[in-house]
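> no sequence on this one, just coordinates:
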């Protein structure tokens, strides 16, 4: 157990170093991550990375970090993220047909659920993306700034 935690900590540190060493200014890196997070909030399986990179190009953000930002939705977070997005959309548009059962999703898929379902999940995804993307992008930018200050201070 202890070895697994240590291995996980090492992998996390390598990931953070990889993120730190990406090309571009702090703003470009943060915009790329934010673009990816925004696109990752949508249930466009298989297209999120392409959409994130495309949006990063529009906002002059880092493409690799945009691709990484789409990982906000992954096999572990799909159901909670999209359930939340659907509930948010239902709260704004009024109750719909309800969240489908696992059996219904396996048989029909998300996009076969009709406009009532689709409109709610897309509205909720848009709002989640509009909130999460700038928050995480700003947090990453602040972290980059703090790390740069720390490195400059330690170099003196």
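In hand now; what should we look at? Keep in mind it's a predicted model, so treat the numbers as computed, not measured.

> C-alpha from now on. contacts and neighbour counts both.
Noted.

> Quick one: list the elements packing against the lengthiest helix in the chain.
The helix that spans the most residues within the chain, counting by DSSP state H, is helix 115-155. Under the contact definition 3 or more C-alpha pairs under 8 Å, 6 or more residues apart in numbering; DSSP states H and E, helix 115-155 sits against helix 26-40, helix 78-93.

> another structure for you, compare them:
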């Protein structure tokens, strides 16, 4: 059941022979069926990759996620779409909560942010806040991504088992 859904929305145009110029160096990788397979392991792993990268304060998350997906051999499109959890609307609340979590773990007080855009403000703000932000981001990314991995795996198995139970004749139920 989940496999049919993901096959319906899966991107098939990258399997063509005529790739755009910017994808030609990756032609051999993109032809590999693993990166577009719709299996429990591939989808759950891709969601883990996408959410983990999305919750880290990194520039170029949409580039980092497919590279990690290629390395871990999980579904490429799902990992890219999962990265889009952080967008300009959600980035500030997510990173603020990660900063607060990191400050709580480190036992530091949460500093109020004042918007005095200058080099001194930037250098002192980054110097004081990067450790709690990074620690909170790694902790929350690990927890959220691992929870999503487990949930997808459990729900996938439950749906497959339910489909199997419906398929059996009534005498065997």
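Received it, and whenever you're ready, just let me know what you need. The structure displayed is predicted, hence computed values, not measured ones.

> Can you calculate the TM-score here?
TM-score of the superposed chains, computed with TM-score structural alignment, normalised by the length of structure 1, equals 0.72; 136 aligned residues with a C-alpha RMSD of 2.8 Å.

> Relative to structure 2, what is the average displacement of the longest helix of structure 1?
Compared with structure 2 after fitting, helix 115-155 of structure 1 has a mean deviation of 1.6 Å; criterion: mean C-alpha distance after the TM-score superposition for structure 1.

> could you give the angle of that helix to helix 78-93?
Per axes from the mean of the first three to the mean of the last three C-alpha atoms, to 10 degrees, the angle that helix 115-155 of structure 1 makes with helix 78-93 is 120 degrees.

> Mean neighbour count, the helices and strands packed on helix 115-155 of structure 1: which tops it?
Stretch with highest mean neighbour count among these: helix 26-40 (a mean of 29; mean count of other C-alpha atoms under 10 Å).

> how about the helix or strand just after that one, which residues of structure 2 does it hit?
Next helix or strand after helix 26-40 of structure 1 toward the C-terminus (DSSP states H and E): helix 48-58. Helix 48-58 of structure 1 lines up with residues 61-71 of structure 2 when matched by TM-score structural alignment.

> what's the mean deviation for that stretch versus structure 1?
Comparison of stretch 61-71 of structure 2 with structure 1 after fitting gives an average deviation of 1.8 Å (mean C-alpha distance after the TM-score superposition for structure 1).

> Also stretch 43-51 of structure 2?
Averaged out, stretch 43-51 of structure 2 is 0.6 Å away (mean C-alpha distance after the TM-score superposition for structure 1).

> Can you give me the stretch of structure 1 that that stretch aligns onto?
Counting by TM-score structural alignment, stretch 43-51 of structure 2 falls onto residues 29-37 of structure 1.

> And the most centrally placed residue in structure 1, how close does it get to residue 153 of structure 1?
The residue lying closest to the centre of structure 1 (C-alpha atoms, centre = their mean) is residue 37, at 2.8 Å. Between residue 37 of structure 1 and residue 153 of structure 1 the distance, using C-alpha to C-alpha, to the nearest Å, works out to 31 Å.

> what's the answer for residue 70 of structure 1, then?
For residue 70 of structure 1 relative to residue 153 of structure 1 (C-alpha to C-alpha), the value is 33 Å.

> same thing with residue 15 of structure 1?
Separation of residue 15 of structure 1 from residue 153 of structure 1 (C-alpha to C-alpha) stands at 23 Å.

> Same question for residue 97 of structure 1.
As defined by C-alpha to C-alpha, residue 97 of structure 1 lies at a distance of 57 Å from residue 153 of structure 1.

> just to revisit the earlier point, kindly present the helices and strands packed on helix 115-155 of structure 1 as CSV, with separate columns for distance to residue 140 of structure 1.
Listed next are those as CSV, based on distance: least, C-alpha to C-alpha, whole Å:
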stretch, distance to residue 140 of structure 1
helix 26-40, 6
helix 78-93, 21
